[in-house]
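**Q** pasting the sequence and the predicted coordinates here, then a few questions.
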Amino acid sequence: MAAIDNGRHIRRCTTPACPSTGATMACPSCVKLKQREPLGFEDSPGVDFYCTQECFKSHWAEHKKKHRPWGALIDEWEKAHPVALEKRMPEAFNGYGDWTGSLRPFARGPAARARLESLPSSIARPDYWKTGQPVSEQQEKRTHGIKVYSEREIGLIREACRVGREVLDECGRAARVGVTTAEIDRVCYEATVERGAYPSPLNYYNFPCSVCTSVNEVVCHGIPDMRELEDGDILNIDVSVFKDGVHGDLNETYFIGTPDIDSLRLVKTAFECLEAGAAIIKPGTWYRDVGAAISRVARANACSVVRTYCGHGIGDLFHTAPNVPHYAKNKATGIMKPGHVFTIEPMINLGTYRDRTWPDQWTAVTVDGKRSAQFEHTFLVTEDGYEILTMRQNEPTMLWDLKKQLRL
């Protein structure tokens, strides 16, 4: 730890047996990992300092443990602190992140391995379920072609999307003040398995849960944890399922309790941005034009469009061609044709469009800490327009209904 003395840092050498208080040599690995040195935490995981090279070398075997991946550190902490006893990560973990808003990491729910081990043998699994590596996706990226699906394949995708819609609606009903996102993850897993499907995010590039839950300033890929949802939060729930060899993907942003005026504007704008992108889907439309349609709506409502993440082709692969950017003046290639299946999922921010990723390598947040909202559907290009494969059966078109969004 460091103390402040007349504005000057007095740092003790990290080597336990060394009495020196004149440590000036920072561990280069700590600096490279951008681990800031927080003041006042006995167990701070910030930058360690040493007085001499000899001290550094003698303590290296113990010190290097600090450089392990974030996920491994959390796993160790959770084993030592049962979730039932303590939900919040210790303040020392704050030294690992340059947090932009009020959210902080909490203890997670059951790890992917526990979910995978309980998966019924009858459930078909994608190729990454065990290794975390979507090999088929990685190999397909070399072809760059946009697949035209057959009627039989479209039927399978339509069914996967129908199941995804049912699962998302179950998750949405569970989302309320006082509920944890880990509980929503449990609901998602059980609802998906009950319908004979596999939750697509589970172990995809080692993602540890069955659903993405993104709260407030989280743009996307939030990992479910033991933080209880609070009145005034907004929550995006992103559900994807794998059934009969194909994926379906959709998400919605929910109000938790009573929203403020800016959150209402943001979420309504996100919905209208998806609506605007969908409106131009038809054979002959360039994929790059979707972003211009979305950006016009965002600008008109004093919001911005995230550029890091985009919509994507989906079907027998979770993510494939085409890429569908949501911002104007992008360089996406390809023209829509009947039989194409893809998602549009604009992430809309109250502040700047820029984002950054937490040390867990998944949670993307706005750089200014302001809120972000998103809606997503999976679309099929038809001969004269499009079909929303993930729409509720009694809602063939998208309409903003505030009462429905508030669940009144």
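**A** Alright, I've got the coordinates.
**Q** could you use CA atoms for every contact and neighbour count after this?
**A** Will do.
**Q** in this structure, which residue is most central in space?
**A** H221 (0.3 Å; Cα atoms, centre = their mean).
**Q** which stretches of the protein form helices?
**A** Per DSSP state H, the chain carries helices over the ranges 28-32, 53-63, 70-80, 112-117, 135-140, 151-174, 181-194, 261-279, 289-300, 402-406.
**Q** for the third one, which helices and strands make contact with it?
**A** In other words, helix 70-80. Applying 3 or more Cα pairs under 8 Å, 6 or more residues apart in numbering; DSSP states H and E, one finds that helix 70-80 contacts no other helix or strand.
**Q** buried residues, it. List them.
**A** I74, E78 (16 or more other Cα atoms under 10 Å).
**Q** what about G145, how many neighbours?
**A** Around G145 there are 12 other residues, counting by other Cα atoms under 10 Å.
**Q** so what's it up against?
**A** A321, P322 (Cα atoms under 8 Å, 6 or more residues apart in numbering).
**Q** the same query, at a cut-off of 7 Å, please.
**A** Counting by Cα atoms under 7 Å, 6 or more residues apart in numbering, G145 touches A321.
**Q** rewinding a little: format the helices of the chain as a markdown table; extra columns: distance to A373.
**A** Shown next, in a markdown table, are the helices of the chain (distance: least, Cα to Cα, whole Å):
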| stretch | distance to A373 |
| --- | --- |
| helix 28-32 | 32 |
| helix 53-63 | 40 |
| helix 70-80 | 26 |
| helix 112-117 | 26 |
| helix 135-140 | 28 |
| helix 151-174 | 15 |
| helix 181-194 | 16 |
| helix 261-279 | 6 |
| helix 289-300 | 12 |
| helix 402-406 | 13 |
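**Q** quick revisit: look up how far A112 lies from the residue nearest to the centre of the chain.
**A** 15 Å (Cα to Cα, to the nearest Å).
**Q** ok, structure two:
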Amino acid sequence: MVEIKTPEQIAKMRAAGLVVAAMHAACREAAVPGATTKDLDEVAAKVLADHGAKPNFLGYGGFPGNICTSVNDVVVHGIPNRETVLKSGDIISIDAGAIVDGWHGDAAITVFVGEGHAPELHELSRVTEESMWAGIAAMRKGNRLVDVSKAIEGYIRRQPRPASGRYGIIEDYGGHGIGSQMHMDPHLLNYVDRRRGRGPRLVPGMCLAIEPMVSLGTAKTHVLDDEWTVKTDDGSWACHWEHSVALTEQGPLVLTAPDGGKAKLAEYGVTAAPDPLA
């Protein structure tokens, strides 16, 4: 069952999305050499408290952090801890979520720690982020879910191959519906699997968390003994970008982007929906 939101409910999700954006801004600033991933978790917790919001990650299935902190070859679901100390040259995916008045926001960014990153890492992050925006631009009334998957995969496949030889589009994890819960139907693949059909038609009131995860090698992953941390099978580094998006009668609204997605969607010839909280 796909949950269809009213404009009033989307406005509450926008409020949650802006808290997530504030979490990311604070964590990006705190992601410096010498900081631990637990330090970032505490920064995120303070932002949540300052906004009177609740974390949607903490306690979810037993997860022990307010955010997920995934470093280098960790794709997703890295657990914040005191032992993981960031160093110059690392990359870290910061996946954050918030609940406001019972409605959820969820987004992820990839941050470059310090200096000394290989050009192919910058390109990996660019390709992953831009594929997300291509998917968001495909979230239009009348399209189907597969059109979002097709836009994400198509963007990645059109890019020049990295020195490693390929971009791996992570297979076992993808986007999802979001609203009164963090994870809801439908599941969104970041590639086209024709066995799954075209998926539901996109209609106003649908909200999706669109989140490509891409590596510099394999698409295959495994979960560590902590039952959360997901790593690439070949140790290749990975990037993760995510936004929560609502489809409205006026077009897509990127709930977790400070400007509602206006600037980036314009690059794709798409007009973002008006911000209900503006």
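**A** That came in fine, so what should we check first? No experiment lies behind these values; they were computed from the predicted model shown.
**Q** quantify their similarity with the TM-score.
**A** Overlay of the two chains. TM-score (TM-score structural alignment, normalised by the length of the second structure): 0.88; 255 aligned residues with a Cα RMSD of 1.5 Å.
**Q** ok so, going back, between the helices of the first structure, which gets nearest to F375 of the first structure?
**A** helix 261-279 (5.9 Å; Cα to Cα).
**Q** which one in the second structure is aligned with the residue nearest to the centre of the first structure?
**A** Aligning on TM-score structural alignment places H221 of the first structure opposite H77 in the second structure.
**Q** its match touches D226, doesn't it?
**A** No - taking contacts as Cα atoms under 7 Å, H77 of the second structure lies outside contact range of D226: 10.3 Å.
**Q** shared neighbours of the two, anything?
**A** By Cα under 7 Å, 6+ apart, no residue touches both H77 of the second structure and D226.
**Q** which one of the helices of the first structure lies closest to L380 of the first structure?
**A** That would be helix 151-174 among the helices of the first structure, by Cα to Cα, at 8.3 Å.
**Q** the second structure: matching residues for stretch 62-71 of the first structure?
**A** With TM-score structural alignment as the criterion, stretch 62-71 of the first structure doesn't align anywhere.
**Q** same check on stretch 264-283 of the first structure?
**A** The aligned range for stretch 264-283 of the first structure is 122-141, by TM-score structural alignment.
**Q** same thing with stretch 306-318 of the first structure?
**A** Stretch 306-318 of the first structure maps onto residues 170-182 of the second structure, going by TM-score structural alignment.
**Q** how long is that stretch from one end to the other?
**A** The first and final residues of stretch 170-182 of the second structure sit 20 Å from each other (Cα to Cα).
**Q** before we move on, what about stretch 229-236 of the first structure?
**A** 12 Å.
**Q** give the buried residues for that stretch.
**A** Within stretch 229-236 of the first structure, the residues that count as buried by 16+ other Cα under 10 Å are L229, D233, I234, L235, N236.
**Q** closest to A300 of the first structure among the residues you listed?
**A** I234 (21.6 Å).
**Q** ok, now which ones touch the nearest residue to A332 of the first structure once chain neighbours are set aside?
**A** Leaving aside its sequence neighbours, A332 of the first structure sits nearest to R288 (Cα to Cα, 6 or more residues apart in numbering; 4.8 Å). By Cα under 7 Å, 6+ apart, the contact list for R288 of the first structure reads V324, P325, N330, K331, A332, T333.
**Q** got the contact list for the closest residue to the second one other than its chain neighbours?
**A** Counting by Cα to Cα, 6+ apart, C310 is the residue found nearest to P325 of the first structure once chain neighbours are left out, at 4.6 Å. Contacts here follow Cα under 7 Å, 6+ apart; on that basis C310 of the first structure touches N323, V324, P325, H326, E345.
**Q** what separates C310 of the first structure from A278 of the first structure, distance-wise?
**A** Taking Cα to Cα, one finds C310 of the first structure at 14 Å from A278 of the first structure.
**Q** kindly report the same for T258 of the first structure.
**A** 29 Å.
**Q** with P322 of the first structure instead?
**A** Counting by Cα to Cα - P322 of the first structure and A278 of the first structure are separated by 15 Å.
**Q** and those two? Which one has more around it.
**A** Remark: of P322 of the first structure and A278, P322 carries more neighbours, 25 against 22, as counted by other Cα under 10 Å.
**Q** how close does S58 of the first structure get to V31 of the first structure?
**A** 19 Å.
**Q** so the two - more neighbours on which side?
**A** Regarding S58 of the first structure and V31, a neighbour count based on other Cα under 10 Å identifies V31 as having more, with 14 against 11.
**Q** need the counterpart of that one in the second structure.
**A** Match for V31 of the first structure (TM-score structural alignment): no aligned residue.
**Q** quick one: V31 of the first structure from D5 of the first structure, how far?
**A** 23 Å.
**Q** repeat for E395 of the first structure
**A** 66 Å.
**Q** equivalent analysis for A302 of the first structure, please.
**A** Taking Cα to Cα, one finds A302 of the first structure at 46 Å from D5 of the first structure.
**Q** what do we get in the first structure for S236 of the second structure?
**A** Under TM-score structural alignment, S236 of the second structure pairs with K370 in the first structure.
**Q** please pull up the equivalent of P212 of the second structure in the first structure.
**A** Using TM-score structural alignment, P212 of the second structure lines up with P346 in the first structure.
**Q** cool, and A151 of the second structure?
**A** Aligned partner of A151 of the second structure by TM-score structural alignment: A293.
**Q** one more: A35 of the second structure?
**A** So A35 of the second structure corresponds to V179, using TM-score structural alignment.
**Q** mind listing what its match touches?
**A** Contacts of V179 of the first structure by Cα under 7 Å, 6+ apart are E228, L229.
**Q** how about the strands in the stretch 301-408 of the first structure?
**A** Taking DSSP state E, counting those that start in this stretch to define them, one finds strands in the stretch 301-408 of the first structure at 304-305, 311-313, 320-324, 341-344, 347-349, 355-357, 364-366, 372-374, 377-381, 386-388.
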